[in-house]
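Engineer: okay, sequence plus prediction incoming.
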Amino acid sequence: MTAQTVAEPKTYATALDSPTRFHHLLSAEWIKLWSLRSTYWVLGIGPLAVIGINVNSALSNADRLAHQPELPPAPPPGRPELPQMLFDPLASAFVDPAWQLLMIIAGSVGALAVFGEYTSGLIRTTFAAVPARRAVMTAKVAVMATVMLVLGTVTAGASFGVTQAILQDHHGMSIGDPGALRAVAASALLAPLCALVGMALGALIRHAAGTVVAVVGVLLLLPTLFMGETYRWVKEIGNAMPLTAWRALVQNPGRDYSVDKYPVSVTEGWIVFGAWSLVAAAVAVAVVHHRDV
């Protein structure tokens, strides 16, 4: 009987150390995310609002273009300013305010996934059950990034498909046209990027109002402080912001008439996306390990 008593703890310890444990953490974080009623509302209504803004833009442009003469495809000699007047169908799928709304939604949901557990006290129970804080946060990051990637892909794909169908009589684009797939991919990846930034800020601030304000400030307000081109270093800081990088990635290469003195290249845009995502995930994982609950 003594041998059986000793054997049982050994079997339990082995089960805890098994490779399937991280799978259990992923399942737990998945349940936590969808146990909140607000998750369904935000992730359901938010993308519809984003798509609706883009569709409204496409409908307005289609109505306007139907009642005006079509502009020539190339500028006449001595009129280099005319291409700036040409209609860009890709812009209707990626209207700035719509995707700024998606950034706020994704960042806020990511932040809520972290500070929500701290404000409710659930984080104490979580860490008591699983002392490996880094593993818990890594699972949370993985679940959030996956959910937001799916959300961003559906939103970007639907926005592009519906708007270009509306504009099919006005040079609407297909996914195979230059710049189209890149714009859809960048918009899809914008959602997980902003969610990870929200998680990092939530882990640092751990306060609901403060974190949401910080999400809006970092993702939307901070880039506006570095828009000037008088000093190159100011503009380069602005170019390193996710919003600026996204704008560069969704530009139509056939209608790129930017007059920026220090523009963001496509390669630089992807680097910004990757760097922000990796740093935000690392901060979220590291902070919970070094700070007490």
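Structural biologist: It's in. Numbering: from 1, shown residues only.

Engineer: all contacts plus neighbour counts: C-alpha atoms, from now on.
Structural biologist: Fine.

Engineer: run through the helices of the stretch 1-150 of the chain in chain order.
Structural biologist: Taking DSSP state H, counting those that start in this stretch as the test, the helices found in the stretch 1-150 of the chain are 2-16, 21-35, 37-66, 89-93, 96-120, 122-129, 133-166.

Engineer: okay, those, which one's buried deepest?
Structural biologist: Each of the helices of the stretch 1-150 of the chain was scored by mean neighbour count; the highest is helix 89-93, a mean of 25, by mean count of other C-alpha atoms under 10 Å.

Engineer: how about the contacts made by V6?
Structural biologist: Under the criterion of C-alpha atoms under 8 Å, 6 or more residues apart in numbering, V6 has no neighbours.

Engineer: same thing with P263?
Structural biologist: Contacts for P263 were tallied using C-alpha under 8 Å, 6+ apart; they are N239.

Engineer: helix, strand, or coil at it?
Structural biologist: coil (DSSP: H, G, I helix; E, B strand; the rest coil).

Engineer: rewinding a little: out of the helices of the stretch 1-150 of the chain, which is closest to W246?
Structural biologist: W246 lies closest to helix 96-120 among these, at 9.5 Å (C-alpha to C-alpha).

Engineer: got the angle between that closest one and helix 122-129?
Structural biologist: If you take axes from the mean of the first three to the mean of the last three C-alpha atoms, to 10 degrees, helix 96-120 sits at 60 degrees to helix 122-129.

Engineer: got the helices of the stretch 1-150 of the chain as JSON lines, with distance to A195 columns?
Structural biologist: Converted to JSON lines, those look like this (distance: least, C-alpha to C-alpha, whole Å):
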{"stretch": "helix 2-16", "distance to A195": "30"}
{"stretch": "helix 21-35", "distance to A195": "13"}
{"stretch": "helix 37-66", "distance to A195": "12"}
{"stretch": "helix 89-93", "distance to A195": "22"}
{"stretch": "helix 96-120", "distance to A195": "4"}
{"stretch": "helix 122-129", "distance to A195": "19"}
{"stretch": "helix 133-166", "distance to A195": "7"}
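
Engineer: I'd like to know how many residues surround I271.
Structural biologist: 14 (other C-alpha atoms under 10 Å).

Engineer: V266 is nearest to which of the helices of the stretch 1-150 of the chain?
Structural biologist: Nearest of the helices of the stretch 1-150 of the chain to V266, taken as C-alpha to C-alpha: helix 89-93 at 16.3 Å.

Engineer: take the one below as the second:
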Amino acid sequence: MTDLAVPVVEPRGAGSRVVEPPARFRDLLASEWLRLWSLRSTGWSLLLSALAVIAFNVGTAWDHYRYWWQFGPKGRAEFVANEMALGDAFTGNASTVLILCAAAMGAVAVVGEYGSGMIRTSFAAVPARSALMSAKVLVVAVVQTLFGALVAGASFWLSQAVLSVRDAGLPITHPGALRIVVASALLAPVCAVTGMALGALLRRSAVSIVGSVLLLLFVPMVVSERRHLTAVLAHTTPLKAWQRLAAPGTFEQPYPWTAGGAWLVYALWAVGAAVVTVLVVRRRDQ
């Protein structure tokens, strides 16, 4: 008879281990997306922030609608000639609220894991820290971009609808209108990623949020634009960049700058903050 070769399966030794394949970047994106939306605070924070921002813009347009006839013929003519309806599309108060909310949510997205200790678990599961933080930055930036687009678009449509009753509203095709909407929408992800960078550096919720307020709001408000050196410093901040892009009509100041320069400030802050967020975890222990 011919002997049949029967394969022998050796039992797994006690010292053997299963080598898990490294996580793909799209898996990290899916994980961070689920992590962000698994928190109830995410939805509520976005909802309340959106209502506050839109309320400031629509409230300003409503005041102009309500007291329209009290402006007098000259005041009404100047309102239309100076394109002040674009100023109601996204107001300075609304930009302040947007900066605060976006920066705080960005900081909490990083600091929350440090506070709970989950960051150790995350780094143990994904030793590639840079990839993990890159996924976190990308998810937060996408969510904040969608959030910014929603509140900026809704604010423009509602405010101009209110003013159109007085024949003072402007369409999105009006020169400068689309730029205001886009600049206001992108202000959210720029500030959110900045908040993430501060959170990665400071690792304390309260300290990171206070740092965001000082950096994004206090500094540009106290730096004068009447002198060349301080004006250049002010122009490097996201708030001043937004003011340059959202200014209706002719932008006049002692040291004017271009819209292209303001867009560049947006880009440099977003990229710089993202790089800091990704690289700082490689230099420090969790």
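Structural biologist: Here it is on my side, so go on. The structure presented is a predicted model; accordingly, all values stated were derived computationally and were not measured.

Engineer: closest one to L189 of the first structure among the helices of the stretch 1-150 of the first structure?
Structural biologist: With C-alpha to C-alpha as the criterion, L189 of the first structure lies closest to helix 133-166 of the helices of the stretch 1-150 of the first structure, at 6.2 Å.

Engineer: packing partners of the next helix or strand after the closest one?
Structural biologist: Using DSSP states H and E, the next helix or strand after helix 133-166 of the first structure towards the C-terminus is helix 180-205. Packing partners of helix 180-205 of the first structure (3 or more C-alpha pairs under 8 Å, 6 or more residues apart in numbering; DSSP states H and E): helix 96-120, helix 133-166, helix 208-216, helix 242-249, helix 266-290.

Engineer: got the ones you listed as CSV, with distance to T39 of the first structure columns?
Structural biologist: Listed next are these as CSV, based on distance: least, C-alpha to C-alpha, whole Å:
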stretch, distance to T39 of the first structure
helix 96-120, 8
helix 133-166, 11
helix 208-216, 16
helix 242-249, 24
helix 266-290, 20
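
Engineer: nearest to A188 of the first structure among those would be which one?
Structural biologist: The closest of those to A188 of the first structure is helix 133-166. By C-alpha to C-alpha, the value is 3.9 Å.

Engineer: mind reading off the mean deviation between the closest one and the second structure?
Structural biologist: For helix 133-166 of the first structure, the mean deviation from the second structure after alignment is 0.3 Å (mean C-alpha distance after the TM-score superposition for the first structure).

Engineer: who are the contact partners of the alignment partner in the first structure of Y114 of the second structure?
Structural biologist: Counting by TM-score structural alignment, Y114 of the second structure corresponds to Y118 in the first structure. Residues in contact with Y118 of the first structure (C-alpha under 8 Å, 6+ apart) are 124, 206, 293.

Engineer: residues in contact with the closest residue to the first one other than its chain neighbours?
Structural biologist: Nearest residue to R124 of the first structure in three dimensions, chain neighbours excluded: V293, at 6.9 Å (C-alpha to C-alpha, 6 or more residues apart in numbering). Residues near V293 of the first structure by C-alpha under 8 Å, 6+ apart: 118, 123-124.

Engineer: okay if I get the contacts of Y118 of the first structure as JSON lines plus distance to A165 of the first structure?
Structural biologist: Formatted as JSON lines, those follow (distance: C-alpha to C-alpha, whole Å):
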{"residue": "R124", "distance to A165 of the first structure": "51"}
{"residue": "R206", "distance to A165 of the first structure": "44"}
{"residue": "V293", "distance to A165 of the first structure": "51"}
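
Engineer: out of the helices of the stretch 1-150 of the first structure, which comes closest to V250 of the first structure?
Structural biologist: Here helix 89-93 is closest among the helices of the stretch 1-150 of the first structure (C-alpha to C-alpha), at 7.9 Å.

Engineer: residues in the second structure matched by that closest one, start to end?
Structural biologist: Aligned using TM-score structural alignment, helix 89-93 of the first structure spans residues 85-89 in the second structure.

Engineer: hmm, who's touching stretch 24-31 of the second structure?
Structural biologist: For stretch 24-31 of the second structure, the external contacting residues (C-alpha under 8 Å, 6+ apart) are 131-132, 135-136, 138-139.

Engineer: no wait, stretch 206-214 of the first structure
Structural biologist: The contact list for stretch 206-214 of the first structure, computed with C-alpha under 8 Å, 6+ apart, reads 107-108, 111-112, 114-116, 118-119, 198, 201-202, 205.

Engineer: closest one of the contacts of V293 of the first structure to A248 of the first structure?
Structural biologist: The nearest member of those to A248 of the first structure, counting by C-alpha to C-alpha, is Y118 at 36.8 Å.

Engineer: trace Q144 of the second structure over to the first structure, please.
Structural biologist: Matched by TM-score structural alignment, Q144 of the second structure corresponds to M148 in the first structure.

Engineer: excluding chain neighbours, give the residue nearest to its match in space.
Structural biologist: P192 (4.8 Å).

Engineer: confirm for me that the one you found is in contact with L149.
Structural biologist: Yes. Here P192 of the first structure reaches L149: they are 5.4 Å apart, a contact under C-alpha atoms under 8 Å.
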